[in-house]
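*Asks:* Predicted model and sequence follow; I will ask about them next.
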Amino acid sequence: MCGELSLKTNNTDEVDVTMDQSWPVRVVVAENDIRKITFHKKPNTLEELISELKERLNQQYDFMLHYADPEFNNAFCNLTDITELSDRPTLKIVSLENVFVTLSAASPSSSASSLSSALTQSSTGSSDTIILPRTEETSPLTSRDPWPSTFEVPYFSVNIEYRLRQGNLIYMRDGTRMSVSRDMKHDILQKLAEEMYKFSAYPQDEHFTTVAAALIAKHPCLAEPGSTTGCYGWKNSLKFKMGNLRSKLRRCGIADLTVNSNKRTQQNPEGEPPGKSLKRPRRSETNFLPDFPQGQDASTLECSRQLLENEMKKRCPNAVQVNQLMNQTFSLRRKEIVEEQPSVKRMLERWPALFRIQQVFAEFTRVTS
């Protein structure tokens, strides 16, 4: 009898120990999908935790984890060591399929080292992801930003800014508009055209209207008498100045501008026939045919393409590495598509990653923004 009582007591203690080892976790899968998952015991490593979560949540993609850090008011931080987690932690799943690393935005001196460090972390299974910031050395000729919701009028040269400030004071005092000299108007239009080119080589009519209205709003002394909007003449002058800027850049060999000037004319007898169908980058494509990144050429980008092709031959390609190489070789790929117009079979052989659904969306984003 005593032996049975002792046995029951031991079994109860074992059950209590087992219950004490359970580990509840709050997992944020998506904005509207927050779940509670209870582990029998706390995993020993971060890899075991990710593997168990992938199986519990039936996730087919790779992801990294963020955790709510109580030292920073429960703000999310990258999880690199499982010992950082408390007894009842809150985790957030971040899909690696949506992490895009733009190496072309990095400076030429740091692009190679950034690529090697990113690939090293990917090969060792680290959850950290390098996001390279856009530097001031990045040329607007390489890639452009989407058109802003509010156009900011740039600062002009020192003498023009001084003259505009004096003109605005006189306009506010007695309503006298400023008489703009020819050289001053040339400098203002040139600066505005260069600022517009950062967003689009072929601005639409509403873009010119927005820029002209922003100029008058910032410098009301430039308003035109007799005009309902006060900026109709500035708008027309901007159109001509933008055309002159495109002509100058086209003669310099800018790719996305020269592609529109290959028609056969008397000045260009070796160009394409006038009736040849050619897609024009005049709609929503901000990066229709970008030039190669600074410090790179076709040979270096071809080496990166071969690395990408070899990675896609693996059974489970590394998603982060594929995104890195696809971003880096974007200009080479666009050059092939626009100028050579290869067949789908040829593209599938050279760019197999482009036919994955994640990269289809990513490529659309690269072209349009």
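*Replies:* Perfect, I can see it now.

*Asks:* CA only for contacts and neighbour counts going forward, please
*Replies:* Noted.

*Asks:* Report the distance from stretch 260-278 to the chain centre.
*Replies:* 34 Å (CA atoms, centre = their mean, to the nearest Å).

*Asks:* in that stretch, what counts as buried?
*Replies:* Lys263 (16 or more other CA atoms under 10 Å).

*Asks:* what distance separates the start and the end of that stretch?
*Replies:* 9 Å (CA to CA, to the nearest Å).

*Asks:* can you list the residues that contact it?
*Replies:* Stretch 260-278 has contacts (CA atoms under 8 Å, 6 or more residues apart in numbering) with Arg250, Arg280.

*Asks:* another one to put next to it:
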Amino acid sequence: MPDKPTLKIIAQVPTPTSSTADTEIISFSSPESRSSLTRSPWPDSFEIPYFPVDIEYRLRQGNLHYMRDKTYLQVPRDMKHEILEKLAETIYSFKAYPRDEEFNDVATALIQKHPCLTEPGSSNGCNGWKNSLKFKMGNYRTKLRRAGCTDVAVNGGKRKGQTPPRSVKRPKRFEINFLPNFPEGEDETSMESKRKELVEEMKKRRPTAALISKNMDSTFALRRKELVNLEPPVKDTVERWPALFTESQILEEFCRLSSKNLQAEFFKELDKYTPRFLEIFKSKGGSVGQKLQEYLQQVTPGSTDVTGKRTAVLRGLPIILGDENTDFFKICFDCDDAPDMSHTPMGILTVIAEDSVASPHSLHLESTATAVVLEGTVVMDDLDNLPHAMCLLFGLIYALNLEYPQQLRYTFEFIQRVLLSLGQKSLKPKIQSLKNLLMQ
């Protein structure tokens, strides 16, 4: 080292100047742009962030006055702007389109931490803050849209005479990484080359798992852009993204979207509730009880056959929720030609031996194979059993941004909200009633 070394700093990315104007453009040289997996699930208890030093000082003084003589703080315009801006930034780290009850959670947490901000004329002390947050969040999304943030830019074009999108595209089932930006240094061309490399790799007899996992992770933003914006048919997605229809990548994609381990949580919660489910099945009467009894008779009491019990619960779940499952669970013999599934939008096909009895009320625990059907196409086959297929089908619904099958909407919502804890606390009456029974 020389006696007087010189250090030269070269800025690779220009740092935007600080501004509080509502029209400022947000820089995407933040971690948000470097990784597609930056969001966290909405917290059970929203934690109010720290505001700039001057704002924190004024709030601390206001809280002291409130505790001393119940004096409410008169919030000036600039101070309110800073508070709302910081809250909007924090909210966006969880989701771009919060629900009404989530805005209420934030406003309530704000006045609990800073009671001097309580609104004396409001019924709950924070209705004004809640409404201001809604408007600020809309303005914040506008700034993000101008900056090119994809999960809000997709819903642009609603004002100034522009043609509105066909429908508002936002997370349907609490996906926390619904439509991420391209990673820094990547564009559509570079991702497309990786996609083609994936297609070629999947043609091999033994594809390289590490390469597939790496490329599937790096092309996540491109894949979501296609699936959310274009909503292609399933058969087209099979051709463009064949790796997405492998078990390992379904589970990884679900984790990218929701940050949850689908297989572990699905079976852990299912097994936890299974004993209580079987008790509920036994207690049911009428036509519902008769159908459930047929399933129970095929499961030996005290048996260690976990698969049989799981199958009985998953087949009985639609019955007690009032869903119609006759067109969802299908059966065929292994000696038959491939059945015509062209009119099956979504379902699970169980393949049984030719000497078995094909009954709609049989669990077919000795099946030779199980397959998943989407839009008339068998997208996965040779699965071990029905619970395995049901778990992977649920993952595919998330991965392909599909709607739940209408005839089993309550069943899939139960899996989402109760088994996987994806969703707000309020449940539909049927699902809430069943959850109450399970907790007894």
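*Replies:* Perfect, thanks for sending it. Fair warning: this is a prediction, and the values are worked out from it, not measured in the lab.

*Asks:* Would you mind measuring from Pro180 of structure 2 to Gly125 of structure 2?
*Replies:* 36 Å.

*Asks:* who has more neighbours, those two?
*Replies:* Neighbours around Pro180 of structure 2 and Gly125, counted as other CA atoms under 10 Å, are more numerous at Pro180. The numbers are 25 against 18.

*Asks:* List the contacts of the alignment partner in structure 1 of that one.
*Replies:* Here Pro180 of structure 2 is matched to Pro290 in structure 1, going by TM-score structural alignment. Going by CA under 8 Å, 6+ apart, Pro290 of structure 1 touches Leu141, Thr142, Ser143, Ala255, Asp256, Ser331, Arg334.

*Asks:* again, but for Asp382 of structure 2
*Replies:* Contacts of Asp382 of structure 2 (CA under 8 Å, 6+ apart): Ala369, Thr370, Ala371.

*Asks:* part of a strand, is it?
*Replies:* Yes - inclusion of Asp382 of structure 2 in a strand is indicated when DSSP: H, G, I helix; E, B strand; the rest coil is applied.

*Asks:* re earlier: for the match of Pro180 of structure 2, give its distance to Phe240 of structure 1.
*Replies:* 24 Å.

*Asks:* picking up where we left off before, mapped onto structure 2, which of the contacts of Pro290 of structure 1 hold?
*Replies:* Shared with structure 2 under both residues aligned by TM-score structural alignment, their matches' CA atoms under 8 Å, the contacts from these are Thr142, Ser143, Ala255, Asp256, Ser331, Arg334.

*Asks:* Per the alignment, name the residue of structure 1 opposite Arg99 of structure 2.
*Replies:* Using TM-score structural alignment, Arg99 of structure 2 pairs with Gln204 in structure 1.

*Asks:* actually Ala264 of structure 2, sorry about that
*Replies:* In structure 1, Ala264 of structure 2 lands on no residue (TM-score structural alignment).

*Asks:* Please determine how far Ala264 of structure 2 is located from Leu251 of structure 2.
*Replies:* 10 Å.

*Asks:* just to revisit the earlier point, quick check, nearest of the contacts of Asp382 of structure 2 to Thr208 of structure 2?
*Replies:* Set against Thr208 of structure 2, the nearest of the contacts of Asp382 of structure 2 by CA to CA is Ala371 (24.2 Å).

*Asks:* So that closest one versus Ser248 of structure 2, what's the distance?
*Replies:* According to CA to CA, Ala371 of structure 2 stands 16 Å off from Ser248 of structure 2.

*Asks:* what about the helices in the stretch 301-440 of structure 2?
*Replies:* For the stretch 301-440 of structure 2, the helices defined by DSSP state H, counting those that start in this stretch occupy 306-320, 386-399, 409-414, 429-439.

*Asks:* Can you tell me what Lys330 of structure 2 aligns to in structure 1?
*Replies:* For Lys330 of structure 2, no residue is aligned by TM-score structural alignment.

*Asks:* Am I right that Lys330 of structure 2 is in contact with Ile348?
*Replies:* Yes - assessed by CA atoms under 8 Å, Lys330 of structure 2 is found in contact with Ile348 at 6.1 Å.

*Asks:* Compare these two and say which is more crowded by neighbours.
*Replies:* Neighbour count, other CA under 10 Å: between Lys330 of structure 2 and Ile348, Ile348 has more, with 23 against 20.

*Asks:* does the most centrally placed residue in structure 2 sit in a helix, a strand or a coil?
*Replies:* In structure 2, the centroid-proximal residue (CA atoms, centre = their mean) is Glu175; its distance is 2.3 Å. Of the three states, Glu175 of structure 2 takes coil under three-state DSSP.

*Asks:* so how far is Ala399 of structure 2 from it?
*Replies:* In terms of CA to CA, Glu175 of structure 2 sits 10 Å off from Ala399 of structure 2.

*Asks:* residues in contact with the residue nearest to the centre of structure 2?
*Replies:* Leu257, Ser258.

*Asks:* if we can go back for a sec, overlap in contacts of Glu175 and Ala399 of structure 2?
*Replies:* By CA under 8 Å, 6+ apart, the residues touching both Glu175 of structure 2 and Ala399 are Leu257.

*Asks:* Report how many residues lie close to whatever residue of structure 1 lines up with Ser248 of structure 2.
*Replies:* Under the alignment (TM-score structural alignment), Ser248 of structure 2 maps onto Gln358 of structure 1. Gln358 of structure 1: 14 surrounding residues under other CA under 10 Å.
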